[in-house]
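Colleague: Okay, here's the prediction I keep looking at, along with the sequence it came from:
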Amino acid sequence: MMGSGLIGASLKTTGTPRPPQPVAGSTEPTVAGPFTGTDLDGAEQVPTGLPRAAPTGITIPRIGVRAGIMALGTNPDGTVQVPPLDQALLAGWYEPGPSPGEPGNSVIVGHVDSAAIGPAVFFSLGALQPGDTVTVDRTDGRAATFRVDSVASYPKAAFPTELVYGPSDRPGLRVVTCGGQFDEATGDYPDNVIVFASLIP
């Protein structure tokens, strides 16, 4: 089975502000069904998904993110790659999985901070709330916009692999970064903050 926790020590420096964390409560996501609306005739709209196309950028208005995206795979030990720390302002798309907008769960990861630059691309990810939007630009010129269903924090040792990388017949997005209280001894964060979102038709 694929390794799943977001690795990559942040090598945080003292004095860097602490990233916001999801609202305290159950760590189980309250993932709503994929967004549906109604058209002018009252018929339900269900997103069917877009053809495969690599993502080029991600925009999250609530937290001021507008970043490029690089393609990532897996490390030799089976864990998912993350962007290099010297490119901590870029996000990374897990290329073996669905592209954003395709049926299935597309996964985008990024650092919370780094010693070199301080706050990184997803520093404020934990501040997102249900109803917020995430837009991903694609190489085919189309943009896939997702509505946030829930935001949750999980210990890295209990990463919800199936909820993030598992199969789905609807287009979903999972955005992942590090979270929790930075551990000076290990030079890493103990948790992952995960945003669960559904494609808006």
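Modeller: On my side now, so go ahead.

Colleague: contacts and neighbour counts: CA atoms only from here.
Modeller: Will do.

Colleague: For the most centrally placed residue in the chain, which residues are in contact?
Modeller: By CA atoms, centre = their mean, the chain has its centre lying nearest to V175, at 0.6 Å. Remark: with contacts taken as CA atoms under 8 Å, 6 or more residues apart in numbering, V175 is in contact with 107-109, 194-196.

Colleague: Check it against this one:
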Amino acid sequence: MRPAAATIVLGLALAVGAPTAWAVTRPEAAAGPSLDRVLSAPAAPTAAPPGAGTMPPATVRDASPVAVPAPPPPVRIELPGQGITAPVDPVGVAGDGQMELPEDVARVGWYRFGPAPGEPGNAVLAGHVDDREQGAGALFPLREVAAGAEIVVTDATGQATRWRVVSRELVQKQVLPLEALFARDGPPRLVVLTCGGPFLPEYRSYRDNVVVVAEPVADATP
């Protein structure tokens, strides 16, 4: 059973330990159109097939269910313009309701109960921004990603898909649009998250999330 998006709290689990250098060179809070505008954009309309609206001819089908192979999981994410390259691990939901993340800040988690990159809906990847002992995480430079930047995701078969960033926004964790971020239908999108904003010592975490949304590049197969 796949947990509903409403139960996934990307709250205080997206950072551990003490901050490194976020506040030293704080970037602009947003790039590209707003998150709400991007996530609410409808899928591109498709042309109706010939004969639409008429009764189709009767067909005979095997009553046995057809097994649909699961799409290969992502295993690596790269943002060449920011020097980001990191292995990706499938993750689920922790006991406290938060999205699991790899303990190693050099790795990124893919939410395995949602779409894989390239499937309809939002493929969600997230990782720690930093850690007291480990230092800056793989997604630390995410805060500086500009609209138009390229993201490359490689799956377990070695197939790479390319994505173009359309939006980057700093959003307080308490008001993250979880249902929209974890949508399982609609046009394929890639959502990449890490922590950002001011560090809250009492929670040992950051107040906000950096949310990057990217759309597939046409003819993305290299």
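Modeller: Ah, there it is. Source: prediction; values computed, not measured.

Colleague: With D191 of the first structure as the reference, measure out to the residue nearest to the centre of the first structure.
Modeller: Note on V175 of the first structure: its distance to D191 of the first structure, by CA to CA, to the nearest Å, is 14 Å.

Colleague: try S168 of the first structure
Modeller: When CA to CA is the yardstick, S168 of the first structure and D191 of the first structure sit 24 Å from each other.

Colleague: which one of these two has more residues nearby?
Modeller: Neighbours were tallied for S168 of the first structure and for D191 using other CA atoms under 10 Å; the higher tally belongs to D191 (21 against 13).

Colleague: what's the counterpart of that one in the second structure?
Modeller: In the second structure, the residue equivalent to D191 of the first structure is D208, according to TM-score structural alignment.

Colleague: can you count the residues close to the closest residue to its match other than its chain neighbours?
Modeller: Distances taken as CA to CA, 6 or more residues apart in numbering put Q172 closest to D208 of the second structure, at 4.2 Å, once the chain neighbours are dropped. The number of residues packed around Q172 of the second structure, counting by other CA under 10 Å, is 16.

Colleague: Q172 of the second structure reaches V211, doesn't it?
Modeller: No - in this structure Q172 of the second structure lies outside contact range of V211 using CA atoms under 8 Å: 10.2 Å.

Colleague: The residue opposite the residue nearest to the centre of the first structure in the second structure once aligned: which element?
Modeller: Following TM-score structural alignment, the counterpart assigned to V175 of the first structure within the second structure is V192. Following DSSP states H and E, the helix or strand that holds V192 of the second structure is strand 189-200.

Colleague: average gap between the next helix-or-strand element following that strand and the first structure?
Modeller: Of the helices and strands lying after strand 189-200 of the second structure in sequence (DSSP H and E), the nearest is strand 205-216. By mean CA distance after the TM-score superposition for the first structure, the fitted strand 205-216 of the second structure averages 0.6 Å away from its aligned residues in the first structure.

Colleague: for the closest residue to G11 of the second structure other than its chain neighbours, what are its contacts?
Modeller: Excluding the flanking residues, the one nearest G11 of the second structure by CA to CA, 6+ apart is K173, at 5.5 Å. Contacts here follow CA under 8 Å, 6+ apart; on that basis K173 of the second structure touches 10-12, 207-209.

Colleague: May I see these arranged in JSON lines, with distance to T85 of the second structure as well?
Modeller: Listed next are the contacts of K173 of the second structure as JSON lines, based on distance: CA to CA, whole Å:
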{"residue": "L10", "distance to T85 of the second structure": "22"}
{"residue": "G11", "distance to T85 of the second structure": "24"}
{"residue": "L12", "distance to T85 of the second structure": "24"}
{"residue": "R207", "distance to T85 of the second structure": "25"}
{"residue": "D208", "distance to T85 of the second structure": "23"}
{"residue": "N209", "distance to T85 of the second structure": "20"}
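
Colleague: Alright, calling it a day.
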